[in-house]
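# quick one: sequence and predicted model below, then my questions.
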Amino acid sequence: MAVQPQCGAFTSKDSVNFNAGINLALIKTIYSFGDSWSSNGRQDGSPASPAVPQGTNPMYGRRASNGPMWTENLASNQRTLKSYAIGGATVDHNLWRARATKSDMVGQVDKFLSQRQPIASDSSLATIFFGINDYSSVSEGPGTLQQAANQLLKETDRLIGAGLRQFIIVAPYFNRSSFNTNFNNVVWNGFKNLKQSRGIKFAYVDLSSLFTAIYANPSSFGYKSTGACLKSASTTAGGCSNPDDFLLDNHLRDCYPLSSTGYRLTLNIIPNAWRPTGFAPS
């Protein structure tokens, strides 16, 4: 990697990269909750369609990308991925006037719990990646980012009650102190409390160092542009000839979904951020 993120300390009051006990070598099943940055096109944990093009449709297998998502690469080495992530999702759509008809983490957890699956706690992992759409909706209210962060912790507690004990939390990249203070730090400190009160293991991954470095020097990551390959959210017609040269898939979808290379970099930042044992990214 062209950038090596630094691990922080568990005692930090501000969110940092940190691994509190996750060993990916022991994980067999991954449950994914999030928005378009995580969605593989399925919303109920069922197997996803192949990430291949169909005509001029830019959604490869219903993904907001031209290839597999970071969660799918994380689930390599014969791990099973069960995804509940949905594009456009917030933590709780009731907080945001702009998202009144959109999906949210509350609904994703409801779906997961309704299936009453047996959970092997020692070999199961949940990934949680929210905040992008909450941030884009905050100007219209009526909710706050702190309310969204607290709701994320409540939904996590429901997952713990179902038997999940290991979590990866990914913090989205926003160069905004208000987001870090009112969302990321609340989530970080909340998970520290859950570790102490509920005995969970978790890893916290902050994408800021990765994307700051990409925007500062895209060529060091193999990009010719930090812009978008596509000109439209509905077709590949008129787009670039080599998507791997571009960081973004297209610039018209909510909050800039990545190209497949961008999602691979997102995956690669995880072991570099907290160096778990027994894991080599594919």
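Great, that's in hand.

# going forward, measure contacts and count neighbours with C-alpha atoms only.
OK.

# does anything pack onto the host helix or strand of residue 248? Which helices or strands?
For residue 248, the element it lies in under DSSP states H and E is strand 246-250. Counting contacts by 3 or more Cα pairs under 8 Å, 6 or more residues apart in numbering; DSSP states H and E, strand 246-250 packs against strand 225-230, helix 260-274.

# so what's the residue count around residue 1?
Other residues near residue 1 come to 11 when the count uses other Cα atoms under 10 Å.

# most packed of the helices and strands packed on strand 246-250?
When the helices and strands packed on strand 246-250 are scored by mean count of other Cα atoms under 10 Å, the highest mean neighbour count falls to helix 260-274 (a mean of 21).

# ok, residues contacting that one?
Applying Cα atoms under 8 Å, 6 or more residues apart in numbering, the contact partners of helix 260-274 are 1, 4-7, 17-19, 65-71, 73-74, 203, 205-207, 210, 244, 247-249, 279-281.

# mark which of these are part of helices, please.
In helices, judged by DSSP state H, the following of the contacts of helix 260-274 are found: 70-71, 73-74, 210.

# who are the contact partners of residue 215?
residue 226.

# what about the closest residue to residue 130 other than its chain neighbours, how many residues nearby?
Excluding the flanking residues, the one nearest residue 130 by Cα to Cα, 6 or more residues apart in numbering is residue 34, at 5.4 Å. Neighbourhood size, residue 34 [other Cα under 10 Å]: 27.

# ok, structure two:
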Amino acid sequence: MRAALLYITLGSTLASSTTPQKENNDGIHLAISPPCGTLSENVTNVNVGIDLRDIDTIVSFGDSYTDGGAHDGVLCLCLFYLSTENGTRAGGRITNGYVWIEHLANMTGRREALLMDYAISGAVVNASLWPNTAAATGTSASFVNEMATFQNQTHDNLHPDTTLYSIFFGINDYSVSLTQGNELPAAAEDLLGLIDVLTAPPYKAQHVLGLDDYGRGNRTMEGEVYKKIVFDGMDTRHRAALKENKIMKVAYVDFAPLWDAVFGEPGYTAFGYSSDGFCFPSAGQLTTVDEECLDPDTTFYWLHGHPSKQTHKIMADYVYQVLSRCRLQ
């Protein structure tokens, strides 16, 4: 199957630019700068070589935080349907508007960034690690399955020097691990193994972006070990590529400082929020009839544990700042 080209142009909602957009976003804004470091340190925000101005295609793998509604990398009306008049999910997204990766696609240096969306709500890295994944998350979706969908397509249009692979998992793995045993180290190794698939022929990926927000404001030793394995693994692969005179540019985005800032200091009001809560108490709620919050435009979460469209915008701004401010040569 040949994947259709999907060019995201958000029109009057977002104008293409090489800098984060200055639209009002209902007064919600990024109130902190992401801390930066290097790959040789503890887990931190870092960018080793990725320049968004070079990117004209983003291949996106992930869970509900990244799910734009397409699931198979091809054109879907969900990418343009944003109404939540009769339901909580804009075009199948687990939020009420565009997700962060859609905004980021519009922040590249190209007028129209191609976004290939494979992310699926509820996805873990490898469902076989968790025998009862479907019971816990409502789906058996996984990075393994998303990769299989990607591999079963023909991708003659992908060029290693202009394609960014975005990989954002861990939230559901962490949640499932709380009741089904700690397989997080194995999940981290499986994630790195799938990165190896992308960097090998025929894809020969040269730009890999890893992201994490496993605890959404909470930290555990097990979760931190998971992050560290992925972080160190990306460092190892980058260094190995250098020794072989190959190109592998990597970046890592840690959302923990952003969640810390909202729930701790300087606090949600510094970002323009009226609440750090949610509009709907269940991520599974499909209608907007009951229990919508009083101020959805200034509430941190839309569905329980899932960012509002305004939060997704500042997540994109955060990622953009990591890629621009935390960039090492």
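Thanks, I have it. Please read these numbers as outputs of a predicted model, since none were measured by experiment.

# how close are the two chains, by TM-score?
In this superposition the chains share a TM-score of 0.91, using TM-score structural alignment, normalised by the length of structure 1; 273 aligned residues with a Cα RMSD of 1.9 Å.

# nearest to residue 168 of structure 1, of the helices and strands packed on strand 246-250 of structure 1?
Proximity to residue 168 of structure 1 (Cα to Cα) singles out helix 260-274 among these, at 9.1 Å.

# what about the closest one, distance to the chain center?
Relative to its chain's centre, helix 260-274 of structure 1 lies at 11 Å (Cα atoms, centre = their mean, to the nearest Å).

# thinking again about what came up before, which stretch of structure 2 lines up against the strand holding residue 248 of structure 1?
Strand 246-250 of structure 1 corresponds to residues 299-303 in structure 2, going by TM-score structural alignment.

# average distance between that stretch and structure 1?
On superposition with structure 1, the mean distance recorded for stretch 299-303 of structure 2 (mean Cα distance after the TM-score superposition for structure 1) is 0.8 Å.

# put the buried members of the ones in helices among the contacts of helix 260-274 of structure 1 into a ChimeraX selection.
Buried residues within these, by 16 or more other Cα atoms under 10 Å, are selected in ChimeraX with:
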select :70,71,73,74,210
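
# nearest spatial neighbour of residue 257 of structure 2, skipping sequence neighbours?
Residue 257 of structure 2 sits nearest to residue 34 (Cα to Cα, 6+ apart), 7.0 Å away.

# ok, how many other residues are close to that neighbour?
Neighbours of residue 34 of structure 2 (other Cα under 10 Å): 23.

# identify the residue of structure 1 aligned to it.
In structure 1, residue 34 of structure 2 lines up with residue 5, judged by TM-score structural alignment.

# pretty sure that match is touching residue 211, no?
No. Residue 5 of structure 1 is not in contact with residue 211 according to Cα atoms under 8 Å; the separation is 11.0 Å.

# closest to residue 143 of structure 1 out of the helices and strands packed on strand 246-250 of structure 1?
Residue 143 of structure 1 lies closest to helix 260-274 among those, at 28.8 Å (Cα to Cα).

# what number of residues lie near the nearest residue to residue 163 of structure 2 once chain neighbours are set aside?
Leaving aside its chain neighbours, residue 163 of structure 2 sits nearest to residue 57 (4.7 Å; criterion: Cα to Cα, 6+ apart). For residue 57 of structure 2, the neighbour count with other Cα under 10 Å is 26.

# I'd guessed residue 57 of structure 2 sits against residue 161; true?
No. Using Cα under 8 Å, residue 57 of structure 2 makes no contact with residue 161, being 9.9 Å away.

# buried only: go through the contacts of helix 260-274 of structure 1 for me.
For the contacts of helix 260-274 of structure 1, buried by 16+ other Cα under 10 Å: 5, 7, 17-19, 65-71, 73-74, 203, 205-207, 210, 244, 247-249.
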